[in-house]
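S.K.: Below are the sequence and a predicted model for it; my questions follow.
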Amino acid sequence: MRSVSVVLILALVAIASAAPAGDKPHYDLNKTEEYFEKYIKDFHKVYKNDADREAHYRAFADSLKQINKLNEESDSATFGINNFTDYTEEERKNMLGLRID
């Protein structure tokens, strides 16, 4: 589970900098649908069907919460939306490759 968290953090890194906290994005979670629609267009996302789209929307919403949290906690890195923001837990695990525990 820890390695999944590490991948999530790495996937969420948009810009690592020493920017002042005021320059960091903070996403209004009430606008998640708007952000998701823009994200689909900006990153040319295509989903298999409505269920797949919904799964990616939920993952995107969870990632926005994580991005906000990480930006509040970090003094030296800035996190934002990137092409991994809608990855589901399964897709993140697949990014790790074969693991034998």
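M.R.: Okay, I see it.

S.K.: going forward, measure contacts between C-alpha atoms and count neighbours the same way
M.R.: Noted.

S.K.: Please list the residues outside the helix or strand where residue 67 lies that contact it.
M.R.: Assigned by DSSP states H and E, residue 67 belongs to helix 50-73. Residues outside helix 50-73 that contact it (CA atoms under 8 Å, 6 or more residues apart in numbering) are 12, 21, 24-27, 29, 32, 36, 47, 77-81, 85-89.

S.K.: For the most centrally placed residue in the chain, give me its contacts.
M.R.: Compute the mean C-alpha point of the chain, and by CA atoms, centre = their mean the closest residue is residue 85, 2.9 Å away. Listed by CA under 8 Å, 6+ apart, the contact set of residue 85 reads 11, 12, 59, 60, 63, 64.

S.K.: dropping in the other structure now:
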Amino acid sequence: MRSVSVVLLLAVAAMASAVPDTYIYRPHYDLSKAKVLFEDFIKEYNRIYKDEADKEDHFQAFVESLKVINELNAQNSGAIFDINNLADYTEEEKRNLYGLKTTTTKPQN
């Protein structure tokens, strides 16, 4: 009985790995619904912005992230891209997060 269970488990695993890439769900976001998606994002990630101008800057960054997510998921690579906690980061915030840290003042001799 145990060997039957093992064989069955292996068969299921083989079938699952044979599923064509086209059957894997990859999110594609309707950009006309970006405002609603952004409000959901704000709630999910507990975002608070300084003012309406700051919120608008982050909304524009969020829309750009949606475009990138859609483009990357359309490529059907092995990865699946989706909204995450970095989706509203502006270019400056991304540079500060990942970029090379340099000093803005000259070193004293």
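M.R.: All right, it came through fine. Bear in mind the structure is a predicted one, so any value in this text is a computation, not a measurement.

S.K.: And the TM-score between them?
M.R.: In this superposition the chains share a TM-score of 0.75, using TM-score structural alignment, normalised by the length of the first structure; 83 aligned residues with a CA RMSD of 2.1 Å.

S.K.: Neighbour count and distance to residue 3 of the first structure added to the contacts of residue 85 of the first structure, as a markdown table?
M.R.: A markdown table is the format used below for the contacts of residue 85 of the first structure (neighbours: other CA atoms under 10 Å; distance: CA to CA, whole Å):
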| residue | neighbour count | distance to residue 3 of the first structure |
| --- | --- | --- |
| 11 | 19 | 12 |
| 12 | 22 | 14 |
| 59 | 17 | 17 |
| 60 | 23 | 19 |
| 63 | 23 | 16 |
| 64 | 24 | 19 |
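
S.K.: Which of those sits closest to residue 93 of the first structure?
M.R.: Nearest to residue 93 of the first structure among the contacts of residue 85 of the first structure: residue 11, at 12.1 Å, using CA to CA.

S.K.: Surely that closest one and residue 86 touch.
M.R.: No: Residue 11 of the first structure is not in contact with residue 86 according to CA atoms under 8 Å; the separation is 10.1 Å.

S.K.: which residue packs closest to residue 15 of the first structure, ignoring adjacent ones?
M.R.: Spatially, and ignoring its direct neighbours in sequence, residue 15 of the first structure is nearest to residue 78 (5.4 Å; CA to CA, 6 or more residues apart in numbering).

S.K.: ok, so what distance separates the one you found from residue 18 of the first structure?
M.R.: Distance, residue 78 of the first structure to residue 18 of the first structure, by CA to CA, to the nearest Å: 8 Å.

S.K.: And residue 65 of the first structure, by the same measure?
M.R.: Going from residue 65 of the first structure to residue 18 of the first structure by CA to CA gives 21 Å.

S.K.: Of those two, which one has the most company?
M.R.: Using other CA atoms under 10 Å as the criterion, residue 65 of the first structure and residue 18 rank with residue 65 on top: 15 against 12.
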